[in-house]
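Chemist: missing the sequence, but the structure's below:
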């Protein structure tokens, strides 16, 4: 009996290590903390990821694995502008005429003043809309002040999104589903 229990425990630990990713850094705070371990949902990778999903994505010239939030989908227009001292992320979904404001409670305290976008989806000196190309996405961290994301690296290939991450498995005290229901789109007034 003890041998079966040990085998079960080893199996659980192996599955956890193989099918999970550990958050490193503060770019997704307060939603995720450094050290959080998230279940990797391989069924919703790449083009199957949905707007506002938290995703595992390869970023930058080193193609390092990062955890970010998917904001812009192919055909969407995206921009970041300043409203006083606050960054406002806006998008116009593909095929729609109205600009919508992305409201993410995690961005409320952001003090970052990077506006966006150039033609590659990176930060720029001016607030200009950029269109997300076919096969690409646009990602941001929930901690706008400390996130190297599309504002730094530009659009990301949907093929570089390895998985969605919507289940925290560690620490046990905060384990459970990570909802994105609090991230919403509202008409720009």
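Modeler: Done, it's in. Please read these numbers as outputs of a predicted model, since none were measured by experiment. Numbering: from 1, shown residues only.

Chemist: from here on, contacts and neighbour counts on C-alpha atoms
Modeler: OK.

Chemist: which strand of the chain spans the most residues?
Modeler: Looking across the chain with DSSP state E, the single longest strand is strand 64-72.

Chemist: Which is the succeeding secondary structure element to that one?
Modeler: Sequence order places strand 77-83 as the next helix or strand after strand 64-72, per DSSP states H and E.

Chemist: any idea of the angle whichever helix or strand comes after that next one forms with strand 64-72?
Modeler: As assigned by DSSP H and E, the chain's next helix or strand after strand 77-83 is strand 86-92. Here strand 86-92 runs at 70 degrees with respect to strand 64-72, directions being taken by axes from the mean of the first three to the mean of the last three C-alpha atoms, to 10 degrees.

Chemist: let's bring in a second one:
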């Protein structure tokens, strides 16, 4: 079962807000009147502890009053500003490691309503080379992270493990063979548009060739671990409405629950 945290957060914020409002409109006046009547009967102002007893909120009103501001702040930050994600797989190696905790700019591609993800204020469009988080087209409850390779209208060709954008090969410079004595993985520096970044290719993996024309309003994405990535080469394009945001930083590395979180892994994502 997929856990829709955004939906639960919206519902929790709504319910606590409504309960707090109901208490303010329907019951707060009654508590104030009760206090005034008690002070008149006593002939003066009551001690503070007695006041607290007389004006004490019911448990649900007290809980809602305490939680609503916190939930509202979390909802605004998470929905419109920054959201944390954890990298669960190696499809973006070497850029992102399994267990990296990343921050995603939620407003970079426009302000979107929580849960429905509808864009209400357009800001920027993705550019080639951006690392983006999006909802997986085949299961929107699941978030994926990949690199933008093709923009609307582009013709993308992948041949001999090289990307061609509108007929132009994207430059690759070999940095290392891993391990050096019996290499299985090749480490390249690839320039995708104006973005230089590192990629892996698997020497033993077969070449997968293909050509795709990116439709309007959609994007072609690939993982940096080219031979070990489930991406647009296999399931197609990412519609703009499924974009979540732009990944911009790693703030912690924590590969397993029993390992020690490493905050020295903080770095910008490029």
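Modeler: Looks like it came in fine. None of these values were measured; they are calculated from a predicted model.

Chemist: Got a TM-score for the pair?
Modeler: Once superposed, the chains reach a TM-score of 0.68 (TM-score structural alignment, normalised by the length of structure 1), with 147 aligned residues with a C-alpha RMSD of 2.5 Å.

Chemist: The residue most central in space within structure 1 and residue 51 of structure 1, how far apart?
Modeler: Computing the C-alpha centroid of structure 1 and ranking residues by C-alpha atoms, centre = their mean puts residue 69 first, at 1.3 Å. From residue 69 of structure 1 over to residue 51 of structure 1 the distance is 8 Å, taken as C-alpha to C-alpha, to the nearest Å.

Chemist: quick one on the thing from earlier: other SSEs contacting the longest strand of structure 1?
Modeler: For strand 64-72 of structure 1, the helices and strands in contact under the criterion 3 or more C-alpha pairs under 8 Å, 6 or more residues apart in numbering; DSSP states H and E are strand 54-59, strand 136-140.

Chemist: what's the burial count for the aligned partner of residue 217 of structure 2 in structure 1?
Modeler: Taking TM-score structural alignment for the superposition, residue 217 of structure 2 sits opposite residue 135 in structure 1. Around residue 135 of structure 1 there are 15 other residues, counting by other C-alpha atoms under 10 Å.

Chemist: Show the contacting residues for residue 135 of structure 1.
Modeler: Residue 135 of structure 1 is in contact with 47, 74, 157-159, counting by C-alpha atoms under 8 Å, 6 or more residues apart in numbering.

Chemist: Can you tell me what sits against stretch 28-48 of structure 1?
Modeler: In this structure, residues lying in contact with stretch 28-48 of structure 1 by C-alpha under 8 Å, 6+ apart are 16, 19-26, 67-68, 106, 135, 141-143, 147, 158-171.

Chemist: Mark which of those residues are buried, thanks.
Modeler: Buried members of the contacts of stretch 28-48 of structure 1, counted by 16 or more other C-alpha atoms under 10 Å: 16, 20-24, 26, 67-68, 106, 141-143, 147, 158, 160-170.

Chemist: Check the gap between the equivalent of residue 236 of structure 2 over in structure 1 and residue 104 of structure 1 for me.
Modeler: Matched to structure 1 by TM-score structural alignment, residue 236 of structure 2 sits across from residue 154. If you measure residue 154 of structure 1 against residue 104 of structure 1 using C-alpha to C-alpha, the figure is 20 Å.
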